[in-house]
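>>> What follows is a protein structure lacking sequence information:
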């Protein structure tokens, strides 16, 4: 299968490329910086999709995976517009008149904004999203109004290169520092290595256009998530529970699980901790 991937240099993009190459797919990837993945079945083009459309020339993709965009915090509104909206507009222009089988857009749960229910699903009402979430939502609509698109609304994606809560916790665990957290129900993440598997499963299905939330298949208390990671990394960190009045929610992936069974929270932690140990062993 021939695949066009935008946003290749992100850590998620690199996980996707490496997995697809293992399954002998041919990939044309694009990003502003080089993902540095050398393989006869992978060609990378340096291109800023927020500036202009991409010229595909003789490459005729079967599947398009649109990952280009920004999830960085504290960026300006203009940067979010450039990263998430202009890149999507230019992808649409890139694909004008082209024949392809499926388009996948890696969106975000942040499009929902403030979630006021204990369970988030595809039908949850959108409520005042951040500028990041809003630009991701606009990008979804641009694609859906242009051609059939499968939208994956992602939770926190972890792997080597991850950031956010799990990265902060991991750094404290590695330094044996105390961790303070609320013991809420938790399934709101996924390992980056699962994304290409989900995409390939959906690419072989009869579905051409739909929206799916992604999350782990089970639920753990956040205390148990951190405890498991602490155990895997052989840390002496102490865990302190604090009360949290904010409403915490879990993500329902029931719809996706009818097609692809997502992995458990424990499995995600196992994969991630094994990666961390391997990296530490290699660098030492």
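Sure thing, it's come through. In this text, all values refer to a predicted model and were calculated from it rather than measured experimentally.
>>> For the rest of this, base every contact and every neighbour count on C-alpha atoms.
OK.
>>> so residue 157 sits right up against residue 191, yeah?
Yes - the criterion here is C-alpha atoms under 8 Å, and residue 157 meets it with residue 191 at 5.6 Å.
>>> residue boundaries of the strands in the stretch 151-284 of the chain?
156-158, 179-181, 185-186, 189-191, 210-213, 220-221, 239-241, 250-251 (DSSP state E, counting those that start in this stretch).
>>> Let's have these in a markdown table, adding distance to residue 77 and mean neighbour count.
Shown next, in a markdown table, are these (distance: least, C-alpha to C-alpha, whole Å; neighbours: other C-alpha atoms under 10 Å):
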| stretch | distance to residue 77 | mean neighbour count |
| --- | --- | --- |
| strand 156-158 | 21 | 22 |
| strand 179-181 | 31 | 15 |
| strand 185-186 | 30 | 19 |
| strand 189-191 | 26 | 23 |
| strand 210-213 | 25 | 18 |
| strand 220-221 | 35 | 16 |
| strand 239-241 | 36 | 14 |
| strand 250-251 | 27 | 22 |
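>>> Give the buried residues for the helix or strand in which residue 137 is found.
Using DSSP states H and E, the element containing residue 137 is helix 131-144. The neighbour-count check on helix 131-144 (16 or more other C-alpha atoms under 10 Å) flags 131-140, 143-144 as buried.
>>> what's it packed up against?
helix 77-80, helix 87-95, strand 102-108 (3 or more C-alpha pairs under 8 Å, 6 or more residues apart in numbering; DSSP states H and E).
>>> Farthest-apart pair in the buried residues of helix 131-144, please.
131 and 144 (20.0 Å; C-alpha to C-alpha).
>>> dropping in the other structure now:
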């Protein structure tokens, strides 16, 4: 094995790993810093060719080298940000290096074929970006949704709610917070309630028609809530019902009105204002 091929191979793989890390952490670090970090890693890799330098590959020194590479290759504003960068760099290193050499040994292709090694590293980087993106998306969805239990007239229904700071609706009279829910939820809680209106919003005539179909126990809970579309001066209304309470994170939260609409989304059935959690 020619040493120059070995150095070029490690230089390019290190550059791919550093570039992949930059993409994952969304840092636009300059090319010079990335090449500096890649060069440091390539120089360190040369020591593998000299058995007398085996001391450089003890765990403490490996940790020091990794820290030096990340310090040279990336910028950071705090210890927390640097720790995150270091962990993502280790993840990229393990995944790309491991998957690359797995393919090489699995296929039996000569280790000296640098172009194949670089292609494997690049494809591993692309795969890692998709995997990391999916992980981030799952985390995002988990952080921005809550499982809530709605209690109304001794009936209850559990569903997933989206946390949306854009939902700032309040009942204009009682000032109760409003949770937007799909009309179908109340059909499960109160089967005889008539909510078969086609649009998300209603007018005063339609609201009166719906209220007249309800018995006294339900009608006393009805609220008509003014709603204005973003970017529009037209005010519509949605029908609301005062809930007994809504349970979120094992906390029972009262003074909540359920705003009934027919929004189209299969991932969640309610829209929750995050301030409700902070006020509870």
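Sure, I can see it. All values reported here derive from a predicted model rather than from experimental measurement.
>>> How alike are these chains, TM-score-wise?
Put the two chains on top of each other and the TM-score (TM-score structural alignment, normalised by the length of the second structure) is 0.23; 98 aligned residues with a C-alpha RMSD of 5.6 Å.
>>> just to revisit the earlier point, format the strands of the stretch 151-284 of the first structure as CSV; extra columns: distance to residue 20 of the first structure.
Formatted as CSV, these follow (distance: least, C-alpha to C-alpha, whole Å):
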stretch, distance to residue 20 of the first structure
strand 156-158, 18
strand 179-181, 37
strand 185-186, 29
strand 189-191, 16
strand 210-213, 21
strand 220-221, 30
strand 239-241, 38
strand 250-251, 27
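>>> Confirm that residue 258 of the second structure sits in a strand.
Yes - under DSSP: H, G, I helix; E, B strand; the rest coil, residue 258 of the second structure falls within a strand.
>>> Please tell me how far it sits from residue 182 of the second structure.
Applying C-alpha to C-alpha, to the nearest Å, the value for residue 258 of the second structure to residue 182 of the second structure is 9 Å.
>>> Which one's more surrounded, these two?
The neighbour comparison of residue 258 of the second structure against residue 182 (other C-alpha atoms under 10 Å) goes to residue 258, with 29 against 20.
>>> my read: that one touches residue 241, true?
Yes - with contacts counted by C-alpha under 8 Å, residue 258 of the second structure reaches residue 241, the gap being 5.1 Å.
>>> The second structure: strands as residue ranges?
145-152, 155-163, 177-182, 222-228, 235-242, 245-248, 251-253, 256-261, 270-272 (DSSP state E).
>>> Take the ones you listed and write them to a markdown table, including distance to residue 278 of the second structure.
Putting these into a markdown table (distance: least, C-alpha to C-alpha, whole Å) gives the following:
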| stretch | distance to residue 278 of the second structure |
| --- | --- |
| strand 145-152 | 14 |
| strand 155-163 | 12 |
| strand 177-182 | 12 |
| strand 222-228 | 23 |
| strand 235-242 | 20 |
| strand 245-248 | 12 |
| strand 251-253 | 11 |
| strand 256-261 | 14 |
| strand 270-272 | 12 |
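>>> which stretch among those comes nearest residue 206 of the second structure?
Across the strands of the second structure, closest to residue 206 of the second structure is strand 235-242 (C-alpha to C-alpha), at 9.6 Å.
>>> What is the closest one packed up against?
strand 222-228, strand 256-261.
>>> Flag every buried residue along that strand.
Quick answer for strand 235-242 of the second structure (16+ other C-alpha under 10 Å): 237-242.
>>> In this structure residue 230 of the first structure contacts residue 173, no?
Yes - if you go by C-alpha under 8 Å, residue 230 of the first structure and residue 173 touch, sitting 6.1 Å apart.
>>> quick one on the thing from earlier: what angle separates the helix holding residue 137 of the first structure from helix 87-95?
Helix 131-144 of the first structure runs at 20 degrees relative to helix 87-95, counting by axes from the mean of the first three to the mean of the last three C-alpha atoms, to 10 degrees.
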